[in-house]
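> all I have is the shape, not the residue letters:
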């Protein structure tokens, strides 16, 4: 089993990569973060936290985000693949 610090580091890298994938899709659609949040039914700064890698999504929010970005949840996740640990 990997050390706790290694898991935390890999999790942070995954969240950052996911955020970058979401940001790339949002900008490709020409949406602002505020517009994306509105599409998801939020008034806050939800997408900003996702894009910065500071917000950990539930599966429900992953689905809402993908729908708002006019894509499949799998497409958002596959852009975040990391090599297996050595």
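Thanks, I have the structure now. Values in this document were obtained by computation on a predicted structure and should not be read as measured data.

> make it CA atoms for all contacts and neighbour counts henceforth
Noted.

> ok, for residue 19, nearest residue in space, not its chain neighbours?
On the basis of CA to CA, 6 or more residues apart in numbering, the spatially nearest residue to residue 19 that is not a chain neighbour turns out to be residue 51, at 3.7 Å.

> what's the following helix or strand after the lengthiest helix in the chain?
Looking across the chain with DSSP state H, the single longest helix is helix 4-28. Elements were assigned by DSSP states H and E; along the chain past helix 4-28, the next helix or strand is helix 33-40.

> try it against this one:
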């Protein structure tokens, strides 16, 4: 998996979730297999331009939207739990291709950040 495929997959997933579609429904609309959609969203499938066009058409979006990675940080009007789950899955897909030392470094950094947040909250209480 490449970082590019992971980003494209995360963006497609974000657009799918925004539309309230399951992977199975998107696959049906795009006339593709749902396992293929899952692989694309995980970044483990090398998506063809033809399939990208089908998926984006099924999402009612211009194909260039799949390449707007900056929008991965945007949280849309979802319930808090759905937005949380969406962001967690995006983070997981970003970490998927990283080496174990890189993942451990990210883990330590996040843990240190949470420890700092917790200490700040304790001082303010």
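Good, I have the coordinates. Being a predicted model, the structure only gives us computed values, none of them experimental.

> sorry, back to before: report the angle between the longest helix of the first structure and helix 33-40.
Put simply, helix 4-28 of the first structure runs at 90 degrees to helix 33-40, going by axes from the mean of the first three to the mean of the last three CA atoms, to 10 degrees.

> what lies in contact with helix 4-28 of the first structure?
For helix 4-28 of the first structure, the external contacting residues (CA atoms under 8 Å, 6 or more residues apart in numbering) are 32-33, 36, 50-56, 69, 76-77, 79-82.

> what does residue 13 of the second structure correspond to in the first structure?
Structural alignment (TM-score structural alignment) places residue 13 of the second structure against residue 23 in the first structure.

> burial count for that match?
By the measure other CA atoms under 10 Å, the count of residues near residue 23 of the first structure is 21.

> now do the same contact list for the aligned residue in the second structure for the residue nearest to residue 19 of the first structure.
Structural correspondence for residue 51 of the first structure with respect to the second structure (TM-score structural alignment): residue 41. Residues touching residue 41 of the second structure, when contacts are defined by CA under 8 Å, 6+ apart, comprise 6, 8, 9, 10, 11, 12, 13.

> which one of the residues you listed is nearest residue 100 of the second structure?
When the contacts of residue 41 of the second structure are compared for distance to residue 100 of the second structure (CA to CA), residue 6 comes out closest, at 17.4 Å.

> report the separation between the closest one and residue 16 of the second structure.
If you measure residue 6 of the second structure against residue 16 of the second structure using CA to CA, to the nearest Å, the figure is 15 Å.

> list the contacts for residue 40 of the second structure?
Neighbouring residues of residue 40 of the second structure by CA under 8 Å, 6+ apart: 5, 8, 9, 46, 47.

> just give me the closest of those to residue 85 of the second structure.
Comparing every one of those with residue 85 of the second structure (CA to CA), the shortest separation belongs to residue 9, at 15.7 Å.

> alright, I will stop here.
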